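Q: Sharing a sequence plus its predicted fold:
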Amino acid sequence: NTGFVEGPPRIFTQIRQYSISLPSSNQTLSQRAKTVIMYFSKAGIAALLAALPSTLACLGYEGGVPTATSTKTNSKYIEVKAGQVYDGGWARFDRGSGACNSGEGGQDDAVFLLRRGATLKNAIIGKNQKEGVHCDGPCTLEFVWFEDVCEDAISVKNDKAGDHTWIIGGGAYKAGDKIIQHNGCGTVNIINFYANDYGKVYRSCGNCSSQCKRNVYVEGVTAYGGGEIVGINSNYGDTATLKNVCTDAKVKCQMYNGCAGGCEPSKSGVCSG
């Protein structure tokens, strides 16, 4: 299930206009890429995956964080209730100056809290925060950008086996450790995401007090200047599938021996993805 591409094609495009139809076979590769990605915003995830040509490779947008339309600073997280959609309108959201301080962060430090089945789209998470987006159950992020990750950009918890979280487009910069932390027991799908200057794009929790099997699916991701693309716990049966990943990472998929509670997981080998 490996499909790594070491040199990304220059077909990336800003994804901010949404009024198009399905791609034509007569279109160029670049035109088809643009058409398919923008069609997703109206037709949904299933249509995107069904229409996406396998030859497109990675589609993480390399043009930088979109220009924010405004900045909105909040004293507590913004809660998006179960099943609801929050459109950020390309504003920058943060928690105020000094929010990224030392110590471990938690849900109360997040900029957004998404309940089960909630969606956040078209948003920029600014550098003044400790935790970016927390998902309490499976969630969807569409075109969400993180300017400067403090602790973790995205944390997924309380999802169950069979649940799917979707991270479509968007990207993250300056994540000293993890971009996506997965503490639940479902599947995280990362599609056409961009990462630069990071420790890991995805990590299955290495020492949660309650452990389980987790799955991660990565496709069309662009990641440079960082460490592992994914880290999974082989001893708990985690699975990782990576397709069409453009990266300079020496290790794309790292296996660990996870543990429960106050312990430190150890590396156990490299997975092929």
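A: Perfect, I can see it now. Residues are numbered from 1 along each chain as shown.
Q: use CA for all of it now, contacts and neighbours both
A: Noted.
Q: Now do stretch 94-108: everything it contacts.
A: The contact list for stretch 94-108 (C-alpha atoms under 8 Å, 6 or more residues apart in numbering) reads 71-77, 111, 113, 125-131, 134, 150-151.
Q: again, only using 7 Å
A: Contacting residues not belonging to stretch 94-108 are listed as 72-75, 77, 111, 125-131, 134, 150-151 [C-alpha atoms under 7 Å, 6 or more residues apart in numbering].
Q: now do stretch 236-243
A: For stretch 236-243, the surrounding residues in contact (C-alpha under 7 Å, 6+ apart) are 1-4, 212-220, 232, 273.
Q: Narrow these to those in strands?
A: Counting by DSSP state E, the members of the contacts of stretch 236-243 that fall within strands are G3, F4, N215, V216, Y217, V218, E219, I232.
Q: ranking those by neighbours, who comes first?
A: Among those, I232 has the most neighbours (other C-alpha atoms under 10 Å), with 30 neighbours.
Q: For A223, see how far away that residue is.
A: Using C-alpha to C-alpha, to the nearest Å, we find I232 at a distance of 18 Å from A223.
Q: likewise S204?
A: According to C-alpha to C-alpha, S204 and A223 sit 18 Å apart.
Q: count of neighbours near K157?
A: By other C-alpha under 10 Å, the residues close to K157 number 20.
Q: now do the one 10 residues further on
A: Neighbours of I167 under the rule other C-alpha under 10 Å: 25.
Q: Also C263?
A: Residue neighbour count, defined by other C-alpha under 10 Å, stands at 12 for C263.
Q: again with the one 5 residues further on
A: If you count neighbours by other C-alpha under 10 Å, S268 ends up with 15.
Q: ok, it touching N257?
A: Yes - A contact is recorded between S268 and N257 when judged using C-alpha atoms under 7 Å, the distance being 5.9 Å.
Q: nearest to H182, of the contacts of stretch 94-108?
A: Top of the list for closeness to H182, among those and by C-alpha to C-alpha, is H134 at 10.2 Å.
Q: May I ask you to confirm that the closest one is in contact with S155?
A: Yes - counting by C-alpha under 7 Å, a contact exists between H134 and S155, whose distance comes to 4.8 Å.
Q: dropping in the other structure now:
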Amino acid sequence: MSSKTLAALLASFALASAATTNTNLQTAFPKSSGTTALAAVKTIAASATFDGGMYQWDRSPSTCNDQAEGGDADAVFILEDGATLSNVVIGPNNGEGVHCKGKCTLNNVWWTDVCEDAATFLQTSGTSYVNGGGARNADDKVLQHNGAGTVAVKNFWVSNVGKVYRSCGNCKTQYARHSTFTNIHVEDTSVVAGVNSNYGDTTYIKDSCVEDSKTCWVYTGNNSGKEPTKVASGPTGTACTTAAIKTSAC
């Protein structure tokens, strides 16, 4: 990606961020209003909005199978293109959390004890937004980006996870994926973002607190299903850019 293209992306990100829900960063896990367990995944229709009332939503029986890769049937919510999910706590007894089949918006969504992934983004273009909320206790990834376009995260809290975000390193179909992080608080986590430089991925992390964690890992991805190779760690100037990052006392 050229410097002009990267600059245009960052400018577009700044404008898009101003248009998203202004949810303040919250660093204490919220108390749920109650609990509900679904026998099957719940689908939110295209362009529809679902407010979960701060209930803890989960699956019964559990669909969590540790780090075994699951599918749509193992999620709690499927969001069709343009759908919005708000004010939800996702419980521990599911494998896949939220699947966004197209562009989606997640407002104040929290994940406790993530199983395989918390949210998976499958759009073929455009931007999905994660506004507020947070996740804790994930052995591997929180936000998995398998589709194309951009995932824009702001005011998000994370504790004790492997990766906050991963651009798929070995999907059969690969894209140049983009991600942005503004005003996030990350603690006791391996890395904020894992991206594939050979496919033109970019991530931009700014105005954030990253404690006991790395900002970026850069990989050479593939479409063969093999484990991708990590080639760099930390800001690289193209694949990973950071600004105004605190690492303590925040």
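A: On my side now, so go ahead. Being a predicted model, the structure only gives us computed values, none of them experimental.
Q: what's the TM-score here?
A: Once superposed, chain against chain, the TM-score is 0.83 (TM-score structural alignment, normalised by the length of the second structure); 220 aligned residues with a C-alpha RMSD of 1.8 Å.
Q: buried ones in stretch 31-46 of the first structure?
A: Taking 16 or more other C-alpha atoms under 10 Å as the basis for neighbour counts, the residues of stretch 31-46 of the first structure that come out buried are R32, A33, K34, T35, V36, I37, M38, Y39, F40, S41, I45.
Q: Over to stretch 221-240 of the first structure?
A: By neighbour count on 16+ other C-alpha under 10 Å, the buried set for stretch 221-240 of the first structure is 221-224, 226-234, 238-240.
Q: List the residues that contact the alignment partner in the first structure of T180 of the second structure.
A: Taking TM-score structural alignment as the alignment basis, one finds that T180 of the second structure is matched in the first structure by Y217. If a contact means C-alpha under 7 Å, 6+ apart, then Y217 of the first structure has V188, N189, I190, A240, T241, L242 as its contacts.
Q: And A232 of the second structure, by the same measure?
A: Taking C-alpha under 7 Å, 6+ apart, we find A232 of the second structure in contact with W217, V218, Y219.
Q: can you check G199 of the first structure too?
A: G199 of the first structure sits next to A175, G176, D177, K178, G226, G227, E228 when contact means C-alpha under 7 Å, 6+ apart.
Q: try 10 Å
A: With contact set as C-alpha atoms under 10 Å, 6 or more residues apart in numbering, G199 of the first structure has these partners: K174, A175, G176, D177, K178, I179, G225, G226, G227, E228, I229, V230.
Q: which residues do H134 and S155 of the first structure both contact?
A: With C-alpha under 10 Å, 6+ apart applied, the overlap between the contact sets of H134 of the first structure and S155 consists of G106, Q107, A110, L113, I180, Q181.
Q: Most neighbours out of those residues, which is it?
A: A110 (27 neighbours).
Q: picking that back up, can you redo the ones in strands among the contacts of stretch 236-243 of the first structure as CSV with distance to A99 of the first structure?
A: What follows is these, written out as CSV (distance: C-alpha to C-alpha, whole Å):
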residue, distance to A99 of the first structure
G3, 39
F4, 37
N215, 32
V216, 30
Y217, 32
V218, 31
E219, 33
I232, 30
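Q: Could I get the full set of strands for the stretch 151-273 of the first structure?
A: Secondary structure of the stretch 151-273 of the first structure (DSSP state E, counting those that start in this stretch): strands located at 152-157, 164-168, 171-182, 187-191, 194-204, 215-219, 222-233, 239-247, 253-257, 266-270.
Q: Also the stretch 1-150 of the first structure?
A: Per DSSP E, counting those that start in this stretch, the stretch 1-150 of the first structure carries strands over the ranges 3-4, 71-73, 78-80, 85-87, 92-94, 110-115, 119-125, 131-136, 140-146.
Q: what's the shortest one aligned against in the second structure?
A: Pointing back at strand 3-4 of the first structure there. Alignment of strand 3-4 of the first structure against the second structure: no match, by TM-score structural alignment.
Q: Just give the nearest non-adjacent residue to the alignment partner in the first structure of G34 of the second structure, would you?
A: Under the alignment (TM-score structural alignment), G34 of the second structure maps onto S70 of the first structure. If you skip the residues right next to it in sequence, S70 of the first structure has A91 as its closest partner in space, 4.8 Å away by C-alpha to C-alpha, 6 or more residues apart in numbering.
Q: before we move on, back to that, kindly provide the distance from the match of T180 of the second structure to T165 of the first structure.
A: When C-alpha to C-alpha is applied, the distance between Y217 of the first structure and T165 of the first structure equals 10 Å.
Q: just T241 of the first structure next, same as before
A: When distances are taken as C-alpha to C-alpha, T241 of the first structure and T165 of the first structure turn out to be 15 Å apart.
Q: swap in A240 of the first structure?
A: If you go by C-alpha to C-alpha, the gap between A240 of the first structure and T165 of the first structure works out to 14 Å.
Q: ok so, going back, the contacts of A232 of the second structure into a markdown table, with extra columns for neighbour count?
A: Rendered in a markdown table, the data for the contacts of A232 of the second structure read as follows (neighbours: other C-alpha atoms under 10 Å):
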| residue | neighbour count |
| --- | --- |
| W217 | 24 |
| V218 | 24 |
| Y219 | 23 |
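Q: what's around A51 of the first structure, how many residues?
A: Around A51 of the first structure sit 18 other residues, with neighbours defined as other C-alpha under 10 Å.
Q: So which elements touch the lengthiest helix in the first structure?
A: Criterion DSSP state H: the longest helix present in the first structure is helix 29-43. Judged by 3 or more C-alpha pairs under 10 Å, 6 or more residues apart in numbering; DSSP states H and E, the packing partners of helix 29-43 of the first structure are helix 45-51, strand 140-146.
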